[in-house]
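Novice: Quick one: sequence and predicted model below, then my questions.
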Amino acid sequence: MTNLPHVQPRSYRFGPFVLVPERQQLLLEGSPVRIGGRALDILTALVERPGEVVGKRALMDRVWPDVVVDEGNLKVNMAALRRALGDGSGTPTDAYIATVTGRGYRFVAPVESLGESAPHSPAAPRPGHNLPIGTTRIFGRTDVIESLSAELETGRLVSIVGPGGIGKTTVALAVAERSLDEFPEGVWLIDLATLTDPELVPNAIAAAIGVGVTSADMLGSTCDFLQGRRTLLLLDSCEHVIDAVAGCAERILARAPGVRILATSREPLMVNRERVRRLLGLSSPPEGATVDAGDALRYPAIQLFVERARERVDSYNLSDADAPVVADICRRLDGMALAIELAATRVDVFGVAGLLSQLNDRFSVLTGRRAGPERHRTLAATLEWSFGLLSPDEAAFLQAMAVFSGSFDPEGALAVSATARPEAMARLALLADKSLISTDIDGDRIAYRLMDTTRSHCRERMQSNGDLAAVQQRHAEHICAVLERATVEWEQRPANEWGASYGRFIDDLRGALEWTSRDDTNRVLRIRLTLAGILLWNHFSLTEECRVQVSRAVRELDATGLSGTELEMKLKLWLGGSSMFTEGLKPVSMDTLRRALEIAERTGNGDYRMRCLIMIGIYQLFTGEHEAGVHTVEAFAIQASAEDPSVLPEGEVHFGIGELFLGRLRNARHRLETLQRRDLRDGVRYLSDPKVMVGSVLTQVQWLTGSPDTAMRTAAQVVEVAQRTRHHLSLNNILSYACPVYYWSGCFDACDRTVGLLEEHVMRHGIVARRPLALFYRAALDLAAQGASAGVVERLRLSIEDFRRTNHLARMPYYLGVLADAQRAAGDLDDADATIRQALDVAHEQNEGWILPEVLRLQAAILQDRGHPRDAEQRLLESMTKAQMVNALSWRLRAATDLATLWRHGPKAGSARPMLQAVVDEFTEGFATRDLARAVRLLDDLPAPPSP
């Protein structure tokens, strides 16, 4: 057998395929084939040495260097590879890869080396989706898959209905795979088998399509997001939450006309205009027919049986003598795919004739043709038979795996089964070989899972024998331990790597919380689980789910005697923080945060004292209490300097926000630019990524201090960084800060794009605190494009009301100033005067020094329109003075331009040009922006000053 040293990869052609190893790409007639990276590595190793036997150990050393993996990893990836080659080309897989029993594999097809120059695939990237990579071939469903694909073109809801184990999910996934190019906004699988709480159906849909669960009305936010999109939703395993699924489907279809839904269920959803397709069993030779091996292999049930038997026994081939016996087995199993697979894996023990005898004994209670509900009995009988062939320890181990909501790893398996590692690994391999546990490719690892029908059967057995409660208890304790470890690792691992490792535990966290909520003796464990899950919810921006679960845990505190402890402190901190984004900056959030701070100070918990201080500071800064906010952030910084300097950037950036609002712009810019040059840690500790937060605030400070081009470059760069983090609140921050920068610069196209992203983001994630900002800048853009119509003025007013409703009062003088200017332009001078006076009052009350120069300038325009030019001149001079005091060069330019315009036809005409020129000369960039371009044009029109 061949050993496999690494060789220089080239490109190879075989059949209709081209393999391009250096691009990690397999092409079928020029189009990329979806296949996992490990399977592609296996194919490369075989294709490089066509005709040679490559040993299993050599393949594993090549594909998993320096990693100890089970042979099952090789087997699963080989199955995925064979499916890709067989399904893609229509050629039997053994025409490409032959198994050499007991030795390894051989690539048997002719291979043409294309040299170093690999062909380029012209295919465009496929639309977004979350479909798994299939590891098994599909038999006998081609016509069904094609007809279902056609039905989705005209029908908006198509349900595949049939008993468990018939193959509904397999068919649905194949239809979804074929539909990728038809749905440019994505094809999304929503696995509902993992849910135990029907109320979480909207959350599951939202999470699958990328809508962060931040809104209290998750389904409403999801419907808003889906409007105008051509998207396919695959709702899999609906039967146990069918009423909730039906309600969600009706609402989505009513509000999002471009959406199609493909559902799998044991019964129809009973939704208006639902098209129901009942899936039948795989066909077998008719009873009484005389068939040889060739005849039998034309039937898909026989094909499936033979392939699964061959996976168990490499040398198995269907003989003429076995053909009628296998046909009888498949008929007795009603053509149910899962039952056939379970039976075929026992060929090595019983042989074909012995297998039929076993099934005859098991199914003697079933007579006649079985259809409808009796098919459930067929699968139940097959599963019971399969269980009966396991040892008691193996059966107990399998049953314990049913407690997992989805996939699980060996660590979880040994924890819930209370089994030592060697025994657990051996039983996983054995049960996978018998098709009782399925294996999936999840990145570079193999994930185990139970089919929904097997899971249900196992849970019923545990329930009846009284083992379920103990297994669920071990599962909840295991998930708690895993997530408590994750909390510790959060400080030590890159954020994306951390999320990839622990994101898969979301469903199990939900299941564990649901279990512990039903047992009062588990209240403390439920609180621990909630605390352990907080970083996970925060990392994936599941803010509303975090708020709901933490609220429930808080209600348990008195009953557990944990009030006043650090557990209450931690829960109250996160409850206050998450509520600010989902419900607005309400006083109840501040009360909750202050309670957490009180406990932190009493117990001497420095870390949580800092966490409380920064959240309280954020609340104060954005409710207009800027001085108080700065003092709170200062207290945070003092403690961080002494105890944990690694978190100082959080204090620095929020201190920068306070300095921005208070008008200390020179200090703010120096602070933030210094901070930006530091190597800030990736990841989210205090609700937002620090790199994104620094850049967000800095972009506005740069604009205000006279660097508009730099500000816009910063905004664009930080948006890219935020998109890479995939953290919703971080991206929302930079979009919120970038909108005004583009708007102030007069770059309305860029502003329009950014507002569009913000609108979509707010809608998708339901971030209540930012909704009025999106409304405001959409109206402001229309004001710039269309003028001050009554509708635009009203929309500005309504957005300001929304700011007040959410208690988001920071920058309120600016918003009022824009409204006043729109009212002035519309001719409503009395309303404009009242609004601008209100803006000035709020600016003084909140000490918003950053915006005072602009509010004074806008008041001057109103005074001039009312016939008070001297008062207008005084306000403009005051604006320029205030702007210089706070280092707001960009506001000073606006005031100077207005003042030069006012002077140009009066006795001070000679002073207008030097006055404006002096301000323009302070700029070193931004001459294409609206304000500077206007100032330069005005300079050209102004008379030169008189000669001395």
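Specialist: Thanks, I have it. Numbers count the residues shown, from 1 in each chain.

Novice: okay, CA-based contacts and neighbour counts for the rest of this
Specialist: Fine.

Novice: What sits closest to Arg427 if chain neighbours are left out?
Specialist: Distance criterion Cα to Cα, 6 or more residues apart in numbering; nearest residue to Arg427, sequence neighbours excluded, is Glu394 at 6.6 Å.

Novice: Quick check, that neighbour in contact with Met425.
Specialist: No - with contact defined as Cα atoms under 8 Å, Glu394 does not reach Met425; the gap is 11.6 Å.

Novice: one step back: mind checking the SS state of the residue nearest to Arg427?
Specialist: helix (DSSP: H, G, I helix; E, B strand; the rest coil).

Novice: Repeat that for Ala843.
Specialist: Classified using three-state DSSP, Ala843 is helix.

Novice: which residues does the nearest residue to it once chain neighbours are set aside contact?
Specialist: Nearest non-adjacent residue to Ala843, counting by Cα to Cα, 6+ apart: Pro813, 5.5 Å away. The contact partners of Pro813, by Cα atoms under 8 Å, 6 or more residues apart in numbering, come to 838-840, 842-843, 848, 851-852, 855.

Novice: What of Glu199?
Specialist: Neighbours of Glu199 in contact, by Cα under 8 Å, 6+ apart: Ala244.

Novice: related to what we said a few turns ago, any idea how far the residue nearest to Arg427 is from Ala432?
Specialist: In this view, Glu394 and Ala432 are 12 Å apart by Cα to Cα, to the nearest Å.

Novice: Just give me the longest helix of this protein.
Specialist: helix 468-489 (DSSP state H).

Novice: What residues of it count as buried?
Specialist: Residues of helix 468-489 classed as buried: 468, 471-480, 482-484, 486-487 (neighbour count, 16 or more other Cα atoms under 10 Å).

Novice: try this one next to it:
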Amino acid sequence: MDDLERKLKMEPVARDKELVSFGPFTLVAKERLLLKEGEPAELGARALDILIALVRRANEVVGKKELMDEVWPDVIVEEGSLRFQVAELRRVLGDGSDARYIATLPGRGYCFVAPLTRSGGNKPASRHSEANHRHVNLPSRLARTMGRADDVSAIATQVHLARFVTILGAGGIGKTTVAVAVGHELVEAFDGDVLFVDLGMVRDGNFAANAIASTLGLSVQATDPTASVVAYLAEKRILLIIDTCEHLIEAVAALTSRIFAAAPDVHILATSREAIRIEGEHVYKLAPLPCPPDDPGLTVETARSFPAAQLFVERAIASGARLNLDDAEAAIIARICRKLDGMALAIELAAGRVAAFGLEQTAALLDQRLNLMWTGQRNAPARQQTLQATLDWSYELLSEPERAVLRRLAVFVGHFTMEAALAVATDAAIDNALVFNTIDSLVTKSMVAARPLGAMMRYRLLDTTREYALRASIDAGEFDEVAARHARYFRGWLDQVGTEWPTLLSAAERAPHVAGLANVRGALEWSFGDSGNTEIAVTLATTAAPVLLAMSLLAECHHWSERALLTLDETARGGHTEMYLQSALGVSLMFTRGGSNAARVALNRSLLLAGKCGDALDQLQVLGPLHMFHLRIGDFRTTLDYARRCALLADDLKDTAAIALAHSLSGISLHLVGELEGARAELEAALHPAPISERPAKIYLGFESRNLARGILARNLWLQGRPDQAAVVARETVEEAAGMEHPLTLCIALIWATSVFIWSGDLEAAEEHTDWLVARATAHSMAPYLAVGRAFKAELAILRGDAESGTRSLQECLVELHSAPYELMTSHFRIALVGGLASLGRLEESALQVEEAIRSIEVNGDHCYMPELLRLMGRLFLKRSGPDPERAEKCFRQSLDWSRRQGARAWELRTAIDLAALLADSGHPAAARDLLQPIYEQFTEGRATRDLKAAAALLASLA
């Protein structure tokens, strides 16, 4: 090792050419030596030959036959020998565990995919295959990024090492292009988890975290989703590219600082015109493209060796310009590139006009305009000087129709379709044909970007171009007319696609509509603004509300619904519009702020208006949320009333979705009040509704009601003595909810499934689902569900013998749930607390908890827990220092009566076990056996569950 190091120091130039580094490894091919962190790695000769061959052709697929011919030139070997050696090579490299080095392409061969540094540089040479990437939103990479290969490689390396890199530079210099290229370069290194967030669409720093949450596919349940984003990313390995940060610099600084500190495996690449200036940030200043020198003897060959000239020539030819590309034109091109300071965007804009004006005239116009701008704005911020001058110039080079259309297109936020552009930009002065042709022209001039999204082409003004166009001289009245058409178009768009939203449950499915939603936000902001239109504002907010609910964008739904209600004039109050807005406000308040009185007032007001001026479906849309509201606050008797009202309305509607919802709500209420047979019938009817209407109505509740019905059915089956079926249905419910990628629905499913597993004694499954619940609730800021998850953890601790900490934690969780208020699981956790206190010998406290729980049930109506509470009271009478068998037996008999009336065989079995044990201890074993045996024999499944095993053991002892 010492001799090799001396050779490398003595002959640095020669040896550098032989060095190839990747990860912790250095390959010296001529020496047939592989080093790992400076020490020789033990690698066989054939495996080393394979490594050298793959590295020599990095990022290319090397066929299996090619490899075998190179490694075994004079020997005929089977393909198995190659597979064996590749496996050995991967083992030594730690491929797949420490990093990704060699990719297998089935049926084709192998490819070395790790970033390489050759000849002592730090230039990752990887260009990864994009066949298997998992990312869905990373913009397409340009076929060629002129002069940026070294930047891309250097930034990719820095992102790996430093974790947080900001690409810094003036507007139009190419920051986004380079960031996208880096993202594609690192896709394999991050196993496809590269996410691109464009903050250019976000105008308010308060919504920066929302943009990241939406890209991640998170359901935002809180007004500020920062904590959700940070919690979600804490355990992830992701490259997060945040583009266009300068206008939200303070918000981005706060957000990225928290992500960087809390998520050690998240790497951040940002683009900005100024440094974010937080700890951990490494700034990469993106230089302008190198330009040809001011040299009288400049030749075309020399000029074309400079990236700025390469870019100009390529874009000019692509736009239809005819160039001679001789030395004279090379001098003009060089002058243009220097005048534009090598700014990529400015060069593209200039090149796009050569076809119309010719090379010399383009250069002359450019000289005249930029001279004025540079002279007048030297004291302006550097980020505005060159870009502002370039955009001024390029704007004036446009024809008047192009300018007019560009100004009108600036109203769009992010991507838009040709249909939208025609609807918004067209009026009496500019017809459809002119708009269509002008957009095509603007695309060729790089003023408008175009790319396919799904099956349709989408268009977008570059952020800087849009900002410039918005500031261009335009009559205020004209802009307001355009903005009004924009708002009306997206109000109609919401009507058209609104029925699809409840089914768009994944980020990939939502992607084509994200830009539309961004435009809806933009339209809402204008409509409610000083020069907006209150009539449009209110109708747009009303139309947007169900879509925002379906997407679980509850904070936004609350914001716009509340604002619209405040804007309503007296003529609109008391009508359909207020009814819809009050309903949306109530639902969003219920999930973001718990069982607040404001939510109750809004929902009751909406129901009053629905009865006054709405139809049956309108009333049903409000009764569903009111049912959920009263479930959450623990008013179970009232929920049964709402469920019955829903059933009557659904009957009148003859609508499949309405009838399914009514069955679901009825089943949940009947289950909780202890009418188990009726509950099962309703729940099964909700899951398998008879198709009555061809196009069932879409009912927006904020969660999937059929999944909730399935979760309650699992509990119902367990109580009815079918524990195995209950476990199967519980798992199916969670699996279905997880597939929806809808966090709120998943949390609800996990709660009911966990209760089933705890009742069955399957503590491992209960713990697994509890951990999942806590993780989801934490990531999405669902405070009540997080408290439920922690309460389950405390209950599990008690069941496993840690009564001290479990009881203490459970008491804290109950206080938190009471304050929410979220009382849906209160009785369940009080039962668990009774067991914990009893285990600690705190029998008086335990008895008080039982009495309080029984009083609460008598008031609220969740009688399904009454048999278990009476059983626990009987056990407490036996545990006291002065046991009272008579009172204990009385409680057990009462519990049996309740169980039999409800059809709750599970509670009946538990109570029968305790009463039989009491009878046996009192000298009546035959009576004990006669009591327990027939109850035990009613069970046709679940013999491996905790309660049935206990019953079998007791019967054996009695025999």
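Specialist: Yep, it's here. As the structure is a prediction and not an experimental result, all values here were calculated from the model.

Novice: ok so, going back, helices or strands up against the longest helix of structure 1?
Specialist: The helices and strands touching helix 468-489 of structure 1, judged by 3 or more Cα pairs under 8 Å, 6 or more residues apart in numbering; DSSP states H and E, are helix 410-417, helix 495-502, helix 506-516, helix 523-539.

Novice: Report the buried residues of the second one.
Specialist: With burial defined by 16+ other Cα under 10 Å, the residues of helix 495-502 of structure 1 counted as buried are 495, 498-499.

Novice: Could you check how far the residue nearest the centre of structure 1 is from Ser221 of structure 1?
Specialist: Residue closest to the average C-alpha location in structure 1 (Cα atoms, centre = their mean): Gly210, at 4.3 Å. Using Cα to Cα, Gly210 of structure 1 is found at 11 Å from Ser221 of structure 1.

Novice: try Gly503 of structure 1
Specialist: 22 Å.

Novice: Who has more neighbours out of the two?
Specialist: Ser221 (24 against 14; other Cα atoms under 10 Å).

Novice: how about that one, what's its partner in structure 2?
Specialist: By TM-score structural alignment, Ser221 of structure 1 lines up with Ser228 in structure 2.

Novice: does its match belong to a helix or a strand, and which?
Specialist: For Ser228 of structure 2, the host element (DSSP states H and E) is helix 226-233.

Novice: out of Glu394 and Met425 of structure 1, which sits in the busier spot?
Specialist: Glu394 (19 against 16).

Novice: so what corresponds to that one in structure 2?
Specialist: Match for Glu394 of structure 1 (TM-score structural alignment): Glu402.

Novice: coming back round to it: buried deepest among the helices and strands packed on helix 468-489 of structure 1, which one?
Specialist: helix 523-539 (a mean of 23; mean count of other Cα atoms under 10 Å).

Novice: Just to confirm, what residue range of structure 2 does that helix align onto?
Specialist: By TM-score structural alignment, helix 523-539 of structure 1 lines up with residues 534-550 in structure 2.

Novice: tell me the average deviation of that stretch from structure 1 after fitting.
Specialist: After superposition onto structure 1, stretch 534-550 of structure 2 sits on average 1.5 Å from its aligned residues (mean Cα distance after the TM-score superposition for structure 1).

Novice: Work out the gap between that stretch and the centre of the chain.
Specialist: 23 Å (Cα atoms, centre = their mean, to the nearest Å).

Novice: ok, now stretch 614-622 of structure 1?
Specialist: 27 Å.

Novice: Repeat that for stretch 226-240 of structure 1.
Specialist: How far stretch 226-240 of structure 1 lies from its chain's middle: 16 Å, per Cα atoms, centre = their mean.

Novice: cool, and stretch 753-764 of structure 2?
Specialist: Using Cα atoms, centre = their mean, the offset of stretch 753-764 of structure 2 from its chain centre is 29 Å.

Novice: Okay, helices next: where are they in the stretch 101-250 of structure 2?
Specialist: 149-162, 175-185, 208-216, 226-233, 249-262 (DSSP state H, counting those that start in this stretch).
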